[in-house]
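Engineer: pasted the sequence and its predicted model underneath.
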Amino acid sequence: MSRRSLAFPGLAPSESIHEYGSSQHITADPWRPGKASLDVWIYFNLISNTILLPILVVTFVFSKYAKIRCLAPLINMCIAWILSGIFSLLLFYDGRARPEDPLPSLSLCTAQLSLLYGVLPMWSVAVLVLTYYVHVQVGANTPRRKMIPMPLLIMAPYAVQIAFSIAGVIAATSKHSHVQIKRTFFYCALVGHPLSNGMSIFVFVICLGIILLKIQLALVFYRNWQALRDAQRRTDASITQAHANVPVLRMLVFGLYVFAGMICNVIKLFDPRSVVPYMYVASAGTIVFLVFGTQSDILEAWSFWRWKWRSLLPGSVSLPPPASNPPLTVENHIASTDSWRDLSLPSMRDESFRAEAGAIIIINVRKSIHPIEPPTPIPRVQIIRHIYTNEEAVSPMGRDCGTTGFGAARPTSWF
């Protein structure tokens, strides 16, 4: 009876097609999903992981139109998926991706399986880092001053990848008779080593932490929505939620994909011949691209046909000169925050200003170009609603809108 193989992220492939051992003999594999399955698997890894995600990362870093903030954890996660796509396609790059292709060398197979050993741990840690970072940014019971230093967060996924890859090399080069290197239908895998159990336990613990953090994010999202709804009903004001909860909402949507991965693992346990888990792993880059690459700033950065018009707009449009001391008309100023603090209205012209302080702060400010007679007084009070206690307070406005309870400027857009 053959042993279960250690494969790409926690998925155990079936019998091998080609087997390397001391005799380097070839064994037939009765399970062949078909050419279409392999083509789809290669397509997802090649197009999504090694083409689309690099484009997204370049947009994050270099585009002047993408007003992105807090990039490091998100870019880190994208790079993790890019690396997984490259590692998965080593046989494809060598021209030996199909079962009928020539047998890959033992060194190439050893390199691929050792790299794939660390892919799932790297994935899980990268997702945990991003979830933890958003969890801290929204102020979900975690003071920002206690946040883990960013360099450690950035290095954690790669440190885990290197550690498991080194362990994979040691396991592949061991002299134990029960350890075998096999060329499976999709990639090379290691069979018969207990390191696979350690990897599964590690990933399970990390995923448990991710789920707990996402539950807290979901609670914050619900409380924000409830506070905004109650404030609108009590004040009869026209409230625009804007994009205050978009980062949290995107993280929750991505959490559904993580939950789908747990279902795929269950499917693999009961049906080892199912191709669904392999397709799930290969499509990870596509999901990341769709979830985090469709926010408004990124889409605007990719709208190259509008760049020329945006550059010409300031010089081609003339506005009437503003009054010497134009009044401010405040339509509404409703805040839901996790800290009792004072806010002040910024000076803007025909713009909506939003500051994020753990929950939602919705401010709609309009500066009139023409003087209004008599001047409209500026409201000097605001409604502050605590998202955890549901208490209300009326407070005069004081400090800058762009600062948080920790005294640091909060970004206008996270992703």
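Structural biologist: Looks like it arrived, so ask away.
Engineer: from here on, contacts and neighbour counts on C-alpha atoms
Structural biologist: Fine.
Engineer: how many neighbours does Val136 have?
Structural biologist: By the criterion of other CA atoms under 10 Å, Val136 has 21 neighbours.
Engineer: and if you look at Ile267?
Structural biologist: If we define neighbours as other CA under 10 Å, then Ile267 has 16 of them.
Engineer: before we move on, what about Tyr278?
Structural biologist: Using other CA under 10 Å, Tyr278 has 21 neighbouring residues.
Engineer: tell me which element it falls in.
Structural biologist: helix 276-282 (DSSP states H and E).
Engineer: list the contacts of Arg385.
Structural biologist: Residues near Arg385 by CA atoms under 8 Å, 6 or more residues apart in numbering: 227, 335-337, 391-393.
Engineer: and those residues, which of them are buried?
Structural biologist: 227, 335-337 (16 or more other CA atoms under 10 Å).
Engineer: okay, and which of these map to helices?
Structural biologist: Ala227 (DSSP state H).
Engineer: which single one of the buried ones among the contacts of Arg385 is nearest to Val61?
Structural biologist: The closest of the buried ones among the contacts of Arg385 to Val61 turns out to be Thr337 (CA to CA; 30.4 Å).
Engineer: that closest one against Ile384, yeah?
Structural biologist: Yes - look at Thr337 against Ile384 with CA atoms under 8 Å: they come within range, at 6.9 Å.
Engineer: save the buried ones among the contacts of Arg385 as JSON lines, and put in distance to Thr329 too.
Structural biologist: Supplementary listing: the buried ones among the contacts of Arg385 in JSON lines, determined by distance: CA to CA, whole Å:
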{"residue": "Ala227", "distance to Thr329": "24"}
{"residue": "Ala335", "distance to Thr329": "17"}
{"residue": "Ser336", "distance to Thr329": "21"}
{"residue": "Thr337", "distance to Thr329": "23"}
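Engineer: included below, for side-by-side comparison, is a second structure:
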Amino acid sequence: MHLSNFPREFHVDSTQGHQTLIAFIVLHTVAGLVLLPILCATFAFARVKRHPILPVMSSCLVPVSFLGTLLFYADRTLYDTPLSMGLLVHSPVCLTQAALLYHPVPPMMAVAIAVLLLHLWNTVRDATTSVEAEKPKPWKLTSLLLAPFVAFVVFALASTLMMANDFANGRAVIKLRLYCKFEHNGIAIVRAVFTGLVLVVTACCAGRISMRLFHLSPGMENAAARAALFRVTILFAYVVLGIVLCVVSVFSFSPIADLYLATIPMVVFLLFASPKDVLKAWCFWK
């Protein structure tokens, strides 16, 4: 592949581009690699009772942030010429990021939110029926916990195989912006359809939960369910808006979409770290 095939929409030697890159890396590092692991550790080791689905789904964003900052470990700011950028694009770090970040992450995030809402639906249903709730079977819980990671692995394998095939045929397109991305129309279409269908089903599930809670008399359990639905709905709307920005950026590139998506780990942290029992666990000196 010739170096001229790599677009230069993002210039590392420009002041604005350098600041954008720093913001992208800081957002992923602070929220995804520091705050979210602290939150997950709080759920795991502190006296904060949470269903296993919540910490596992929150931990999905930790590898995403690690992948998003891979070029930081390769010292991205040193590559400011066409030749050096071409060498970076062919480096193992860039190719790994291209295969594992752009196509696999959106399906994983969509499935993770769907799993959260499905768990919330089961919780609301059990709390509002006179029948005693059955303990979920281990295989069902395991399937829910693994679903986002399965989606990630499937799309990562597809992206890797397609990228290897395109490189072998000399038609691979790797774009270097805030991160390395592998462009392939086939995978992009499948990813968009899959993610869209999952989000539509998730929206319907959120609507059903909202309608059920709306017709309930207020109570302690119902109030907790409403608070959980509020948090998950905000996260759902935030992710959907991010996906819309990504679609728009395909036709008119702007780093806004990538920076917006980089804020998702921080949003997840703020939403699920705000309950009083979590804050109380952190204020151990009181």
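Structural biologist: Thanks, I have it. Keep in mind it's a predicted model, so treat the numbers as computed, not measured.
Engineer: TM-score for the pair, please.
Structural biologist: Once superposed, chain against chain, the TM-score is 0.83 (TM-score structural alignment, normalised by the length of structure 2); 269 aligned residues with a CA RMSD of 2.9 Å.
Engineer: just the element for Val200 of structure 2, please.
Structural biologist: helix 185-214.
Engineer: check the mean deviation of that helix from structure 1.
Structural biologist: Following superposition, helix 185-214 of structure 2 is found to deviate from structure 1 by 1.4 Å on average (mean CA distance after the TM-score superposition for structure 1).
Engineer: which parts of that helix are buried?
Structural biologist: Buried, per 16+ other CA under 10 Å, within helix 185-214 of structure 2: 187, 191-192, 194-196, 198-199, 202-203, 205-206, 209-210, 213.
Engineer: what sits closest to the most centrally placed residue in structure 2 if chain neighbours are left out?
Structural biologist: For structure 2, the residue sitting closest to the mean C-alpha position, by CA atoms, centre = their mean, is Met109 at 4.3 Å. Nearest residue to Met109 of structure 2, sequence neighbours excluded (CA to CA, 6 or more residues apart in numbering): Pro148, at 7.0 Å.
Engineer: what range in structure 2 matches the longest strand seen in structure 1?
Structural biologist: When structure 1 is scanned for its longest strand (criterion: DSSP state E), the result is strand 328-337. Using TM-score structural alignment, strand 328-337 of structure 1 lines up with nothing in structure 2.
Engineer: can you name the element that comes right after that strand?
Structural biologist: Next element after strand 328-337 of structure 1 (DSSP H and E): strand 351-355.
Engineer: against which helices or strands is that following strand packed?
Structural biologist: If contacts are counted by 3 or more CA pairs under 8 Å, 6 or more residues apart in numbering; DSSP states H and E, strand 351-355 of structure 1 sits against strand 360-367.
Engineer: what's the strand it packs on packed up against?
Structural biologist: Using 3+ CA pairs under 8 Å, 6+ apart: strand 360-367 of structure 1 touches strand 328-337, strand 351-355.
Engineer: any chance of CSV for those strands, columns distance to Leu252 of structure 1?
Structural biologist: Converted to CSV, these look like this (distance: least, CA to CA, whole Å):
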stretch, distance to Leu252 of structure 1
strand 328-337, 20
strand 351-355, 21
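Engineer: burial measure for Ala168 of structure 2, as a count.
Structural biologist: With other CA under 10 Å as criterion, Ala168 of structure 2 counts 10.
Engineer: and it, how close does it get to Leu118 of structure 2?
Structural biologist: 42 Å (CA to CA, to the nearest Å).
Engineer: got it, and Phe66 of structure 2?
Structural biologist: Counting by CA to CA, the gap from Phe66 of structure 2 to Leu118 of structure 2 is 27 Å.
Engineer: alignment lookup: Leu212 of structure 1 to structure 2.
Structural biologist: Checking TM-score structural alignment: Leu212 of structure 1 goes with Cys204.
Engineer: one more: Cys78 of structure 1?
Structural biologist: So Cys78 of structure 1 corresponds to Ser58, using TM-score structural alignment.
Engineer: so who does that match touch?
Structural biologist: 36, 40, 268.
Engineer: let me see the contact set for the first one.
Structural biologist: By CA under 8 Å, 6+ apart, the contact set of Leu36 of structure 2 is 58-59, 61-62, 265-266, 269.
Engineer: three-state assignment of the nearest residue to Ile211 of structure 1 once chain neighbours are set aside?
Structural biologist: The shortest distance from Ile211 of structure 1 to any non-neighbouring residue, by CA to CA, 6+ apart, is to Gly255 (7.7 Å). What DSSP: H, G, I helix; E, B strand; the rest coil gives for Gly255 of structure 1 is helix.
Engineer: tell me the counterpart of Gly255 of structure 1 in structure 2.
Structural biologist: Following TM-score structural alignment, the counterpart assigned to Gly255 of structure 1 within structure 2 is Phe236.
Engineer: its match against Ile113, yeah?
Structural biologist: Yes - counting by CA under 8 Å, Phe236 of structure 2 sits close enough to Ile113 to count as a contact (6.7 Å).
Engineer: element containing Ile384 of structure 1?
Structural biologist: strand 381-386.
Engineer: so the helix or strand just after that strand matches what in structure 2?
Structural biologist: On the C-terminal side of strand 381-386 of structure 1, the closest following helix or strand by DSSP H and E is strand 392-396. Matched against structure 2 by TM-score structural alignment, strand 392-396 of structure 1 finds no partner residues.
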